[in-house]
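Visitor: prediction below, plus the sequence it came from.
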Amino acid sequence: MVVMKMKFPFQKRVKLAQGLWLLSWCATVAGATTFTLGCLLKTELRRRAEVMANTDIHIVPNTLMIVGLASLGINYFASKICQDALDAGRFPRWKNFLKPYFAVSCFFTVLMLLAIIMSYAMKGSLESSLKAGLRNGIRFYKDTDTPGRCFQKQNIDRLQMEFQCCGNNDFRDWFEIQWISNRYLDFSSTEVKNRIKSNVDGRYLVDGVPFSCCNPSSPRPCIQYRLTNNSAHYNYDYQTEELNIYLRGCREALVNYYMGLMNTIGAGVLSIFLLQGSVLVSLRFLQTAMEAVAGKENTEIETEGYLLEKGVKETVMEYLDPVLTFLSPGIVSTRTPASHANAKRAT
């Protein structure tokens, strides 16, 4: 059953070819934009690699870069096909090329759609990666003398100041780890000894946060230590007063930042996907309309164009059959001798 059959007079074919040529070059620019957006997202993710436990989220920018490059080639050839579309002598040379061309084009167009879906669906993976990565980053904050972790303190401080956040979930995360290096502790002090002895792991824990958690817009001088002790500060109430440090956790801040970035990119790529789909549909109509003209002297006759010559299922199987045929020798070679004998008796 033919899908979406339409009649194409000569003038309509001319306008279709001209419009498709312009559309294909617009899609070429859009492909370059897709690649650029993938590079941008990849760069932003790599900037915060030290607070990410895994790289699963990188599948989104990697996919965008692949489909962006593929789109450049797909639409370049679409423009060349449009140039030869109205020449009955030159167009037939594309006949054997168009079937694999449409198969490759549809594959990368579907891949672009998957990248869009993943950009919205990767929130859970991003959040779990940041949760574990920030936990490790805060734990190694004090290890400024340890090779490989020398810049961990600097990275965390810059992160907290840039995103106006504190800790992993919130500022209380700093209460649970020793973030002050032993190098800067006076072990002759009674207070230091008591704090270390009161902890089963021998860590120096305080109800304080690093300076990078301080909110510069607060009218009060920053209170970094004894945050939960009301009597330690004048006119201070831990339970009711808004603290002069950032209350939002860095995981929440980073998730909101990256999801906002990926959602924006996803919306942009969705429009590019629709543009790419329009190119493929228009090119298919042009191809089928021109096939009826090939080999005829009168090229100005009215022809019919269609999207699919057969049903969707039959068309998909037509493209899959060569692949299955290519894979069938491997399938046959895995048969056991008994199965070969049974097959021989059956024939």
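Guide: Nice, thanks for sending it over.

Visitor: from now on I want contacts and neighbour counts done on CA atoms only, so please keep to that.
Guide: Fine.

Visitor: what helix or strand does the residue nearest the centre of the chain sit in?
Guide: With distances taken as Cα atoms, centre = their mean, residue 60 lies nearest the centre of the chain, 2.0 Å away. According to DSSP states H and E, residue 60 maps onto helix 59-84.

Visitor: one more to weigh against that first structure:
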Amino acid sequence: MRKKVKIEFGKILPRTKPSRSQETETPSEPASGDEEKSAKLVAVKCGRPEFDITFRTIKLLTAMSLSLIILCILFSLKLFASSIGIRKHLGQYINMVSEGDGSKLPVLQAIPVLCFFLVDVAFVFFIFKIFDRKKQNKFNWFLYILLMMSVALICITFILLIVVLSHVYSENEGLHNGIVEAMNNYSGNSLYKKRIDRLQIEFQCCGSKKYDEWYNIKWYDTSLVKKAATDNTQGNTPFSCCSISSIFPCIHHNIETTGKAYLYTPEQNLSISTKGCYDGLRKKTKEVGWSIVGNLVLFIILQVALVICLRFLQTAHYAKNRFEGHSRLYTVWLFGCASAGKNLTVVPPEPPPVPEELMS
């Protein structure tokens, strides 16, 4: 016969021996603090990689992001200044003989760098905004848009790298034709004369592809020279063709004739530059082009690292549109998106079974 137990408020019930059915049933314990922290607040659709991080990791990601932004901004300023230097030096000489071609390489480097600079400055503003204690829905959305813009700029920069390489390895006959045109106008136009002289002295070159191209050009005022001396079959070039590296006196008249003066023989002590300006400009263009490619590749690596760090911050902030300190874990992912209805309901633990004594 079952023992009746009287239930009175404020009194302790006598302890009874549990039945076998009660021994087999293990009551579920309430969720601990760690389990409550690990409860997901967002459902990720096809998220790769997806994991939970603590607020300490959030602060580490923030410090890394700010450091990368500062580094990217400084590097972008350096590359922009480098573009100006390329335009003033190599670009200026190319534009002397081929208008507009000298601006292509510096522009191909400056445009993506300037765009990244503006995006990185905006990143700094939104990083500080997402740490506001109030919910910042729109700032998380703006940060996501900036990330997509940065990814698009990275893809565009890769395309520009191909354009740079194709430009530096193209034949560019327009450059050769421009040099020849400036040579033909050497005697009648002081501007062309100045350009050719500067080009040949700076790059230690003579003519477009070879120095003997000057032999068929009236590059001097024939009225100032005796008629007998106007024969160019023996070779005459402007003084700017003289080679700085030559240890012999510069002979730029009658180059092909052996002379008693200075014991000159063209086979042994030719004192003018034998390299053409076209080849000199192309060689310098390749060097500058590869330096641009190297700088942009390094810049892309820094931007990719920055995008990864900021993407983790943006997804961690997405669940509640604010950071709540160390009170919970934060779900982050790199690829994928959150499914509809991002805030998941945390299922409470089941209550323990009621003892049989209370049921009677």
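Guide: Yes, it's here. Bear in mind the structure is a predicted one, so any value in this text is a computation, not a measurement.

Visitor: can you pull the TM-score for these?
Guide: Overlay of the two chains. TM-score (TM-score structural alignment, normalised by the length of structure 1): 0.74; 292 aligned residues with a Cα RMSD of 2.8 Å.

Visitor: follow-up on the earlier one: map the residue nearest to the centre of structure 1 onto structure 2.
Guide: Here residue 60 of structure 1 is matched to residue 105 in structure 2, going by TM-score structural alignment.

Visitor: tell me how far its match lies from residue 255 of structure 2.
Guide: 38 Å (Cα to Cα, to the nearest Å).

Visitor: look up the closest residue to the residue nearest to the centre of structure 1, ignoring the ones flanking it.
Guide: Sequence neighbours aside, residue 115 is the residue nearest to residue 60 of structure 1 in space, at 5.7 Å (criterion: Cα to Cα, 6 or more residues apart in numbering).

Visitor: which strand or helix spans the counterpart of residue 68 of structure 2 in structure 1?
Guide: In structure 1, the residue matched to residue 68 of structure 2 (TM-score structural alignment) is residue 23. Using DSSP H and E, residue 23 of structure 1 maps to helix 10-47.

Visitor: average offset between that helix and structure 2?
Guide: Superposing on structure 2 and averaging over aligned pairs (mean Cα distance after the TM-score superposition for structure 1), helix 10-47 of structure 1 comes out at 2.0 Å.

Visitor: residue 136 of structure 1 corresponds to which position in structure 2?
Guide: Aligned partner of residue 136 of structure 1 by TM-score structural alignment: residue 181.

Visitor: go on, residue 109 of structure 1?
Guide: Residue 109 of structure 1 maps onto residue 154 in structure 2, by TM-score structural alignment.

Visitor: and its match, how far from residue 306 of structure 2?
Guide: Separation of residue 154 of structure 2 from residue 306 of structure 2 (Cα to Cα): 12 Å.

Visitor: now for residue 124 of structure 1, how many residues are close by?
Guide: By other Cα atoms under 10 Å, 12 other residues sit near residue 124 of structure 1.

Visitor: for the top helix by length along structure 2, name the packing helices and strands.
Guide: Longest helix in structure 2, counting residues (DSSP state H): helix 277-318. On a contact count with 3 or more Cα pairs under 8 Å, 6 or more residues apart in numbering; DSSP states H and E, helix 277-318 of structure 2 meets helix 55-88, helix 90-97, helix 104-129, helix 137-168, helix 173-184, strand 330-338.

Visitor: counterpart of that helix in structure 1, which residues?
Guide: Under TM-score structural alignment, the match for helix 277-318 of structure 2 is residues 250-291.

Visitor: tell me the average deviation of that stretch from structure 2 after fitting.
Guide: Following superposition, stretch 250-291 of structure 1 is found to deviate from structure 2 by 1.7 Å on average (mean Cα distance after the TM-score superposition for structure 1).

Visitor: next up, the contacts around the closest residue to residue 286 of structure 2 other than its chain neighbours.
Guide: Spatial nearest neighbour of residue 286 of structure 2, excluding adjacent residues (Cα to Cα, 6+ apart): residue 168 at 5.3 Å. For residue 168 of structure 2, the contact set (Cα atoms under 8 Å, 6 or more residues apart in numbering) comprises 282, 285-286, 289.

Visitor: same thing with residue 307 of structure 2?
Guide: So residue 307 of structure 2 contacts 147, 150-151 (Cα under 8 Å, 6+ apart).
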